[in-house]
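Trainee: sequence unavailable; structure follows:
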């Protein structure tokens, strides 16, 4: 009887479908810049995937893999912070320029933030217009 119970448990372990948590890693392959949200009203978009276009007022290089861009105002009065994760971006071309970003809006310390990890999530606004 013990062997039969053990055999059933063993078979059950290998017949149950294993599922990976694919929702935790969102790979963005195309960005939708068709309807950008103004940075002044971005707080209403928390939890949504949106495009936001505004002027990069200032930035802070935290590490070689993380740069924080402030849109719509200087820190701590920015409308949104864009967290660029990954290889360093040419920031000289961004500061003072209107740039569009696409991604999910989240709150970080009660301020809207968007994490950008792929180049497809960034677009010069002049290309948009």
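Mentor: Arrived safely. Worth saying up front: this structure is predicted, and the values here are computed from it rather than measured.

Trainee: rest of the way, CA atoms for contacts and neighbours
Mentor: Noted.

Trainee: neighbours around residue 125, how many?
Mentor: By other CA atoms under 10 Å, the residues close to residue 125 number 16.

Trainee: name the nearest residue to it, sequence neighbours excluded.
Mentor: Leaving out its chain neighbours, the residue that sits closest to residue 125 by CA to CA, 6 or more residues apart in numbering is residue 99, at 5.0 Å.

Trainee: before we go on, here's another structure to hold up against the first:
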């Protein structure tokens, strides 16, 4: 019976580890540069935003522009947000990463890429 229990624990541990590897990790901004071009998750407070068009909005995370820690670029018409209600909210975003003029950006285009904390 003990061997069966031990076998079950080992199998469960490997299953949990494989599931964890499939999810994007949560990176801080210092680690961001190493992961440009990859899909990651980052969490921070929304300080301000700028609506550039009906399909592009920039969220300044962790500080006011131009001193934000990173920018979330919301593209497309699928994401409908109350931008005025976003200031001060802590959110997590999962998206593709890039650098624009040396500043980190996370690109999102679908509602399930934003989680409100």
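Mentor: Received the coordinates, thanks. As the structure is a prediction and not an experimental result, all values here were calculated from the model.

Trainee: residue range in the first structure corresponding to the lengthiest strand in the second structure, please.
Mentor: Secondary structure of the second structure per DSSP state E: the longest strand is strand 39-51. Alignment of strand 39-51 of the second structure against the first structure: residues 49-61, by TM-score structural alignment.

Trainee: give me the mean distance between the matching stretch and the second structure.
Mentor: Superposing on the second structure and averaging over aligned pairs (mean CA distance after the TM-score superposition for the first structure), stretch 49-61 of the first structure comes out at 0.4 Å.

Trainee: flag every buried residue along that stretch.
Mentor: The neighbour-count check on stretch 49-61 of the first structure (16 or more other CA atoms under 10 Å) flags 50, 51, 52, 53, 54, 55, 56, 57, 58, 59 as buried.

Trainee: ok, stretch 118-129 of the first structure next?
Mentor: In stretch 118-129 of the first structure, counting by 16+ other CA under 10 Å, buried: 118, 121, 122, 123, 125.

Trainee: next: stretch 75-85 of the second structure.
Mentor: residue 75.

Trainee: please apply the same query to stretch 54-66 of the second structure.
Mentor: Across stretch 54-66 of the second structure, burial judged by 16+ other CA under 10 Å covers 57, 58, 59, 60, 61, 62, 63, 65.

Trainee: cheers, nothing more for now.
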